[in-house]
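A.B. asks: I'll drop the sequence and a predicted model, then ask my questions.
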Amino acid sequence: MKDIIEQMKAELWEVFDHLHRHPEISWEEWQTTEFLRRELEREGYRVRTFADCPGVVAEIGAGPFTVGVRSDMDALWQEVNGVWQPNHACGHDAHMTIVLGVAKLLRRIGYEPPGTLRFLFQPAEEKGTGALKLIEKGAVDGVSFLYGVHLRPIQEVKGGYAAPAIIHGAAQCIEGRIRGVAAHAARPHLGVNVIEVGSAIVQELGKIHVDPQVPASIKMTKFHAGEKDANTIPDYAEFALDLRAQTNEAMERLVEGLRHVINGVAAIYGAEIELVERTRIVAAHPDPDAVRLMEEAIIAALGTEKCVPPVVTSGGEDFHFYSFQKPELKTTMLGLGCDLRPGLHHPNMTFRRDDLLSGVEILARTVINTFALQGENERVSVTANH
């Protein structure tokens, strides 16, 4: 398998360079969709796209047992060297290259899946809504195992190493609006100062407690109030909160605590405070069988010493909506080390490109291992029935 991947190297670099040079932000990945569609059809896959949203679903083989491999597609909107532009600073260009590489590799080695093999290229991961859209489209209907991949920063996994699971936490973005009462700054007792209300919210956030054994945080990340006049008590403010928790249960407690804080502060100051829940990401629950199959593939590709334990990270990923919405679906996500620095979402993020080849091999071996396991299970079942 390694020899075939090495022969594909130049082709994969062309794919990566194209995707890297043509980034598209969430829900606008139309050119990316078309590029992937052409590549997959060229390899003989049955391809499905959608009229109302970007994204690609490709299949080969037939049968009720279905294994899926998923990649995200979208880029970030960032200032890069003084210019605001779409930018692949989260590695989604690399993820697409790896997953498309798996699709190509399995065809080149003549692998015929004893079931259905499905590839998902998903839009809008950065918005936390793309996985839900593909679920709505039926993209994971009938899938038994679903695998993903994400490059890991060097602080988590070194280049040349890999983890069979990424334990992402839950994340929630909540926006808020405060309405007070305007007044002359010389007569503050006649108004309700929304800046003071916002300050009180920040102070009270620190009093929200969850299980200290579970990492969790809630913090204000944006606040705007007042305009040009410095002698006016402002009566309107907007703010944003970022909530993080390693478990979905801890996230529910954070949100519950936040509502108590908002109600209490509003009552004390006589202000109106409205919360609007935006992006929500659920925590990871990797399946033990999927993790074991991924681990076996890592060991086969890199060696036992290069397989590290599942990575626990405070970041979030909408990949985990697939198993959250469909609990019968067995999932895990490959954490691929590639000397990525200085970090994910840095506008000048870089990584060691050759490690993408390892990602192709690991995921391809995982797919083959998964179909082989199903075949063994079926043989055991038939023997037991006789």
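C.D. replies: Structure received.
A.B. asks: all contacts plus neighbour counts: C-alpha atoms, from now on.
C.D. replies: OK.
A.B. asks: ranges for the helices of the protein?
C.D. replies: Using DSSP state H, the helices of the chain run over 2-7, 9-21, 30-42, 92-108, 130-136, 194-205, 248-269, 288-302, 321-325, 355-385.
A.B. asks: alongside the first one, take a look at this:
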Amino acid sequence: MIETKINEIFNHIHQNAELSNEEVKTTDYIYDFLKSEGFEPVKFKNITGLYCDMGNWSGDYPLIGMRADIDALYQEVNGRLQANHSCGHDSHISMVIGAMLKLKDHEALKTRGVRFVFQPAEELGTGALDVLKEGVIDPLDYMFGIHLRPIEEARDGFISPSIEHGSAGSFEFRISGHDAHGARPHLNSNAIEVGSAIVNMLSKIHINPMVPTSAKMTKFMAGSKSLNIIPGSAECGIDVRAQTNSAMKELKENIHNILRVVEELYDVKIENLEESSIVASESNEDAIAVFRSAIIDTVGEEHLLEPIVTSGGDDFHNYTVQYPNLKGAMLGLGCDLTPGLHHPDMTFNHERMQTGADVLYQTILNVPAK
């Protein structure tokens, strides 16, 4: 029974979580499971993860991608730091494989090709870009993804044909100066005061108020046990969010300007600057329409939601941003998920994994002919 196998896969992945770019055993498990079911999976050459093709790849029919992310988060669970699937990636793997099992030997495979992609490192925001370098997305016409949604966004059994994520990013850097004696504050720039100035300047960034944005210091480490030393250096991190890619570009330009001004104003150096970012969604209306029809065909129009707009991010959207002609969208599955995504004790209704697999299966069937 497919539902039994979905739960079997979920339990194994959940109990053997691995961090981004370290998903070696996860890759092996998926590969071995698919081989045992008669599929022909292929491991990526330069990264963890794999893909598996089904159907007709003659070039006369639509080529469909279906992505599952496979990495876990690193967080404290019951007092212990560990890899933990609190974002639902274990369920995404299970649902995508469930759709594969349901699709196996189906007549529809004569008129479409399907590539199932098991992508690493989504939590770092780099996995989709690495998959693009593998070349496996190049021939595709469509790219579909799925993600569990918290109960605040979608009640149990309700499904959205699109998740419109915002752009997310980060700055990590070092305020680099020299320490001074507590009695001689004129001899250095206090890194704590410099950090406070950065926090204050971040709050003064003004982007179009019609587009949600935020920039805030989320990491600051300075000083030591010796309280009579004025620290000259600090390790800092800034989290940035914007609902659109253009707003994110403007926000990051402002932050770069702030860091340059701080260097001159306080006579410190901003060193070891590292940036990361995940693009905002640029979903395709044709792909959304396919998802919408699949949801209606599977669970009925009464369980269909409008597209969900959320401030969270997902690197899935790199596929459509980097390949503008690729018709892509991500489905949002309501599953009674509480207390929230990334909470160490996140739980959801496991019965919805079968629902998700059914919708993904129907999605492939509903893709129109070329």
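C.D. replies: Thanks, I have it. The structure presented is a predicted model; accordingly, all values stated were derived computationally and were not measured.
A.B. asks: TM-score of the superposition?
C.D. replies: Here the TM-score for the pair of chains, by TM-score structural alignment, normalised by the length of structure 2, is 0.96; 367 aligned residues with a Cα RMSD of 1.3 Å.
A.B. asks: out of the helices of structure 1, deepest packed?
C.D. replies: helix 92-108 (a mean of 24; mean count of other Cα atoms under 10 Å).
A.B. asks: what's that helix in contact with?
C.D. replies: For helix 92-108 of structure 1, contacts defined as Cα atoms under 8 Å, 6 or more residues apart in numbering pick out 4-5, 12, 15-16, 19-20, 23, 36, 40, 43, 69-75, 119, 121, 149-151, 356-357, 359-361, 363-364.
A.B. asks: next: stretch 16-25 of structure 2.
C.D. replies: Taking Cα under 8 Å, 6+ apart as the rule, stretch 16-25 of structure 2 contacts 26, 47-49, 70-74, 83-85, 120-124.
A.B. asks: recalculate using a threshold of 7 Å.
C.D. replies: Contacts with stretch 16-25 of structure 2, where a contact means Cα atoms under 7 Å, 6 or more residues apart in numbering, come from Thr48, Asp71, Ala72, Leu73, Tyr74, Ala83, Asn84, His85, Pro120, Ala121, Glu123, Leu124.
A.B. asks: now stretch 139-151 of structure 2
C.D. replies: With Cα under 7 Å, 6+ apart as the test, stretch 139-151 of structure 2 has contacts from 62-68, 88, 92, 326-338, 340-341.
A.B. asks: now it: which residue numbers in structure 1?
C.D. replies: Mapping stretch 139-151 of structure 2 onto structure 1 (TM-score structural alignment) gives residues 142-154.
A.B. asks: what's the answer for stretch 318-337 of structure 2, then?
C.D. replies: Taking TM-score structural alignment, stretch 318-337 of structure 2 hits residues 321-340 over in structure 1.
A.B. asks: OK, contacts around the closest residue to Asp336 of structure 2 other than its chain neighbours?
C.D. replies: Distance criterion Cα to Cα, 6 or more residues apart in numbering; nearest residue to Asp336 of structure 2, sequence neighbours excluded, is Asp156 at 4.6 Å. Listed by Cα under 7 Å, 6+ apart, the contact partners of Asp156 of structure 2 are Gly334, Cys335, Asp336.
A.B. asks: at 8 Å instead, please
C.D. replies: Gly334, Cys335, Asp336, Leu337, Asn349.
A.B. asks: now for the nearest residue to the fourth one once chain neighbours are set aside: which residues touch it?
C.D. replies: On the basis of Cα to Cα, 6+ apart, the spatially nearest residue to Leu337 of structure 2 that is not a chain neighbour turns out to be Phe348, at 4.2 Å. Phe348 of structure 2 makes contacts with Cys335, Asp336, Leu337, Thr338, as judged by Cα under 8 Å, 6+ apart.
A.B. asks: between the residues you listed, which is nearest Arg184 of structure 2?
C.D. replies: Nearest to Arg184 of structure 2, judged by Cα to Cα, of the contacts of Phe348 of structure 2 is Thr338 at 52.0 Å.
A.B. asks: follow-up on the earlier one: in strands only, show me the contacts of Asp156 of structure 2.
C.D. replies: Counting by DSSP state E, the contacts of Asp156 of structure 2 place Gly334, Cys335, Asp336, Leu337 in strands.
A.B. asks: show me the contacts for whichever residue in structure 2 pairs up with Met73 of structure 1.
C.D. replies: Taking TM-score structural alignment, Met73 of structure 1 has Ile70 as its aligned residue in structure 2. Ile70 of structure 2 makes contact with Glu23, Thr26, Gly49, His89, Asp90, His92, Ile93, Phe118, Gln119, Pro120, Ala121, Glu122, according to Cα under 8 Å, 6+ apart.
A.B. asks: now the residue mapped onto Thr48 of structure 2 from structure 1: how far from Arg179 of structure 1?
C.D. replies: Aligned counterpart of Thr48 of structure 2 in structure 1: Pro54 (TM-score structural alignment). Remark: distance between Pro54 of structure 1 and Arg179 of structure 1 (Cα to Cα, to the nearest Å) = 39 Å.
A.B. asks: higher neighbour count, those two?
C.D. replies: Pro54 (24 against 20; other Cα atoms under 10 Å).
A.B. asks: so the more buried one touches Pro123, yeah?
C.D. replies: Yes: Pro54 of structure 1 lies in contact with Pro123 (Cα atoms under 8 Å); the separation is 6.0 Å.
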